[in-house]
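Engineer: Coordinates only, no sequence provided:
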């Protein structure tokens, strides 16, 4: 077996827009802007949700070596989803790994990659809710590494939002809603969800405006009060539109929480105000602002896909992706 130290130019990193600035650290916001973010947002950005290592190889064994700072696990997510990696081979799930008691991650996927020497596209997804130091990728001694097959949509879809956006609570890193959509539409993406801290802040809008995206998805409704979503949308969307007036922006409405069965007034206010915001811009001639009805993702009938009545599990994220993908496919002209 041979060890490829990370980073390596043959191992393409996707989903971490500022990686080239700050490598070998895998995080979601750049060091040079650290002082502009609240401390808790910066801390959350150390978890590389949405980060992927992609390459093509004829190796029959693929291993990952990495370390996370601790072995703590939240009560409503798996250790694999929070702290581990998963691997997709030619677009199909092939295995996962989580840290041991010492926080060490070491796994060789030698029973799932293949049985014959041919080139396969490999995608390894990084932890959703834990900082990680990636040390190396392990391959067969005689393995060759080539460029991965490029995404059909090479400019990333950029998602901004909350813990739900970050990936809470997928069972594996590759079953967040963005990951499903990425595989279905063959589209790159960047995950800028911040657990409990998706407040539509101007400093995040400024950072996001550095990314030349194919589409921006605004999904921070779950962290703001009933009246606040509509109030914050103009200040958040405005700077992005100023930089990218022709890039589609999708505003996401609330989906159905289990508690909405008893009182849905908070979410109904958000639905009303977000619809009014999008309608107002559309009537002003903006053809690149779009509204996604959250009930198309998770309605009252799909709440069994929520692990705690709020956060989707992998099934819930599948529902979300099925509801969101048709609109994204349309606005991207696919």
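Structural biologist: Everything's here; your move. All figures in this text were calculated on a predicted structure; none of them were measured in a lab.
Engineer: contacts, neighbours, all on C-alpha from now
Structural biologist: Fine.
Engineer: Excluding sequence neighbours, find me the nearest residue to residue 148.
Structural biologist: Leaving aside its sequence neighbours, residue 148 sits nearest to residue 55 (Cα to Cα, 6 or more residues apart in numbering; 4.3 Å).
Engineer: helix, strand or coil for the one you found?
Structural biologist: Judged by DSSP: H, G, I helix; E, B strand; the rest coil, the three-state class of residue 55 is strand.
Engineer: gap between residue 207 and residue 258?
Structural biologist: 33 Å (Cα to Cα, to the nearest Å).
Engineer: the more surrounded of these two?
Structural biologist: residue 258 (19 against 15; other Cα atoms under 10 Å).
Engineer: Please give the element, helix or strand, for the closest residue to the more buried one other than its chain neighbours.
Structural biologist: Closest residue to residue 258 apart from its sequence neighbours, by Cα to Cα, 6+ apart: residue 309 at 4.7 Å. Using DSSP states H and E, residue 309 falls within no helix or strand.
Engineer: neighbours of residue 309, just the number please.
Structural biologist: Neighbours around residue 309, by other Cα under 10 Å: 14.
Engineer: so it touches residue 257, yeah?
Structural biologist: Yes - when contacts are counted by Cα atoms under 8 Å, residue 309 is listed as touching residue 257 (5.7 Å).
Engineer: before we go on, here's another structure to hold up against the first:
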């Protein structure tokens, strides 16, 4: 029997968790940094990270029993590095996981780190299908893959679609690294910020940028100018594994980052979060690098290449960042009642590493993401927490 489809274009009213929507030749591309900010940094790592739609979801109400979504992902391949599985799209109905799908085809970008060459291959539009959905009016969210750039073309249903209504929830903007973005968790709706947002009953904007949580001034201005009721800043791991700065620059950069946000958000609760436990960088500076022995065995793992003796010259480690970030927080909290601090070791510490080790020596797995999300929600959103109205 021929299906009578209703086609709905992807518009800002149909999306949550993005900052800007770019029109492309094949659809629309959600960004998590605006064009003016992207123009201030030519780093390809940031360009990739901000255009991977962590925390972005298609959201609408409908009694449809069938959904098709046309999409064009971009996947990244590194010669000599095991390929990642295709990204998942998580379908949630009335807040619960109801289905998953992956795009069959994709644009592909291949990096050869030995030669420095980059090759691109264009793929076809893929169609995601979700069938046998319950026949009643329902809230529908489709969470986009956190590790694939995703162009969206259109949505097709067999019943009318209405934009998701405002539920009156507070907006929580979180900024962090690839761990905040979701790296090594099972799917886009199981990263620790998404899980914590669900427990806290808040709307999430996830500005987790893989390798790129580097205290950039333009990121601070984006956070300042984005309407949000709650803000958290997870600072540290990328500063170490990029070996970006020394302690002298770190201290002033943290102050400047918070100062810029406070210009536009003088009373919004801001929670500073120090790094999770990561043995390779606890006392050893960066830069970080692939573990070549692990790659030879067909696995992805990372190692620290710095010299611990260089800590005396101000090279950053996770231990030194935690100490200084806590000192900065205490200093500022004396005059800012809306600023708060959370030790990252209380989210994932040495005992957690013994129980749930980091599979690649850097990123937590899905079970650890769940633990981190539960602990963050218990700290931030419960009675007496920095994000609790009371």
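Structural biologist: That came through, no problem. Values in this document were obtained by computation on a predicted structure and should not be read as measured data.
Engineer: TM between them?
Structural biologist: Here the TM-score for the pair of chains, by TM-score structural alignment, normalised by the length of structure 1, is 0.87; 323 aligned residues with a Cα RMSD of 2.7 Å.
Engineer: ok, so what distance separates the aligned partner of the residue nearest to residue 148 of structure 1 in structure 2 from residue 43 of structure 2?
Structural biologist: Here residue 55 of structure 1 is matched to residue 60 in structure 2, going by TM-score structural alignment. For residue 60 of structure 2, the distance to residue 43 of structure 2 equals 35 Å [Cα to Cα].
Engineer: of those two, who's got more company?
Structural biologist: residue 60 (20 against 10).
Engineer: ok, that one - contacts?
Structural biologist: 14, 139, 140, 141, 161, 162, 163, 164, 165 (Cα atoms under 8 Å, 6 or more residues apart in numbering).
Engineer: and which of the residues you listed is nearest to residue 352 of structure 2?
Structural biologist: Closest approach between the contacts of residue 60 of structure 2 and residue 352 of structure 2, by Cα to Cα: residue 141, at 31.7 Å.
Engineer: so which strand or helix has that closest one?
Structural biologist: For residue 141 of structure 2, the host element (DSSP H and E) is strand 138-143.
Engineer: After the top strand by length along structure 2, which helix or strand is next?
Structural biologist: If you go by DSSP state E, structure 2 has its longest strand at strand 67-78. Per DSSP H and E, the first helix or strand lying C-terminal to strand 67-78 of structure 2 is strand 89-93.
Engineer: what range in structure 1 matches the very next helix or strand once past that next one?
Structural biologist: Toward the C-terminus, strand 89-93 of structure 2 is succeeded by strand 96-101 as the next helix or strand (DSSP H and E). Under TM-score structural alignment, the match for strand 96-101 of structure 2 in structure 1 covers residues 92-97.
Engineer: can you check stretch 148-156 of structure 2 too?
Structural biologist: So stretch 148-156 of structure 2 sits over residues 130-138 in structure 1, by TM-score structural alignment.
Engineer: re the thing from before, show which residues not belonging to the longest strand of structure 2 make contact with it.
Structural biologist: 26, 83-84, 86, 103, 105-113, 123-131, 147-158.
Engineer: which of those are buried?
Structural biologist: Neighbour-count burial (16 or more other Cα atoms under 10 Å) applied to these gives 86, 103, 105-108, 111, 125-130, 147-158.
Engineer: Next, show the common contact partners of residue 309 and residue 257 of structure 1.
Structural biologist: Counting by Cα under 8 Å, 6+ apart, the shared contacts of residue 309 of structure 1 and residue 257 are residue 303.
Engineer: picking up where we left off before, which residue lines up with the residue nearest to residue 258 of structure 1 in structure 2?
Structural biologist: Checking TM-score structural alignment: residue 309 of structure 1 goes with residue 361.
Engineer: what residues are up against the counterpart of residue 332 of structure 1 in structure 2?
Structural biologist: Using TM-score structural alignment, the partner of residue 332 of structure 1 in structure 2 is residue 387. Applying Cα under 8 Å, 6+ apart to residue 387 of structure 2 gives the contacts 230, 269, 380, 381.
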